[in-house]
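1. sequence-free structure coming up:
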């Protein structure tokens, strides 16, 4: 019998198994999702990479604040977001948007 697990756990497992998928997923969320979706995806990626406390240590951020930041209502400063992404081995990039036809 298969054990039930949360969506967050399933996504974290996928992200741990396939880092390229995780990167593509985050890009999709940035392109088409809401800010809350990005915070959830980053929390799931943090879980895949050892958990929020490990990420907080690597990003030099307060773990309690990082839990709040990565909540669906989180609104990180650019400095925090940059630190989080760097600790995950990622970075922000700016790309042109195709003009509407």
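-> Looks like it came in fine. A quick note: this is a predicted structure, and the numbers were derived from the prediction, not measured. Numbers count the residues shown, from 1 in each chain.

2. rest of the way, CA atoms for contacts and neighbours
-> Noted.

3. Any idea which residue is closest to the centre of the protein?
-> residue 42 (1.3 Å; C-alpha atoms, centre = their mean).

4. Tell me the secondary structure at that residue.
-> Following DSSP: H, G, I helix; E, B strand; the rest coil, we place residue 42 in the helix state.

5. thought it was touching residue 72?
-> No. Look at residue 42 against residue 72 with C-alpha atoms under 8 Å: they stay out of range, at 10.3 Å.

6. got the residue ranges for the strands in the chain?
-> With DSSP state E as the criterion, the chain has no strands.

7. try this one next to it:
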């Protein structure tokens, strides 16, 4: 018997702000800029990329490109997306 495999989209699991907070915190803890950008892209898809594009004033296509696996969003884009999803970047002393 052959099992069907389905693509998993982590955006489907981000139903609450608490889940998003944990997801983003884990991404930021890696210190990997590309991973953080992808994580922001996942959250933006979970919240609705069109809605995020409207709130940030950026083109939806630009957001998909910037927040993709090969994207490299500017700090301005990152901060705009964070604000649009209801989160902020904060600083804390490194351990």
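-> All right, it came through fine. All values derive from a computational prediction rather than experimental measurement.

8. Any idea what the TM-score is?
-> Remark: TM-score between the superposed chains equals 0.84 [TM-score structural alignment, normalised by the length of structure 2]; 93 aligned residues with a C-alpha RMSD of 1.9 Å.

9. residue ranges for the helices of structure 1, please.
-> For structure 1, applying DSSP state H gives helices covering 7-17, 19-32, 35-48, 52-59, 63-69, 78-87.

10. Residue 29 of structure 1 matches what in structure 2?
-> Counting by TM-score structural alignment, residue 29 of structure 1 lines up with residue 27 in structure 2.

11. neighbours of that match, just the number please.
-> A total of 19 residues lie near residue 27 of structure 2 under the criterion other C-alpha atoms under 10 Å.

12. One more: residue 62 of structure 1?
-> 13.

13. What does it correspond to in structure 2?
-> Residue 62 of structure 1 maps onto residue 59 in structure 2, by TM-score structural alignment.

14. can you check residue 82 of structure 1 too?
-> Going residue by residue (TM-score structural alignment), residue 82 of structure 1 aligns to residue 79.

15. Contacts only, for its match.
-> Neighbouring residues of residue 79 of structure 2 by C-alpha atoms under 8 Å, 6 or more residues apart in numbering: 88, 89.

16. And residue 61 of structure 1, by the same measure?
-> residue 80.

17. Equivalent analysis for residue 87 of structure 1, please.
-> So residue 87 of structure 1 contacts 55, 58, 59 (C-alpha under 8 Å, 6+ apart).

18. Tell me which of those residues persist in structure 2.
-> Shared with structure 2 under both residues aligned by TM-score structural alignment, their matches' C-alpha atoms under 8 Å, the contacts from the contacts of residue 87 of structure 1 are 55, 58, 59.
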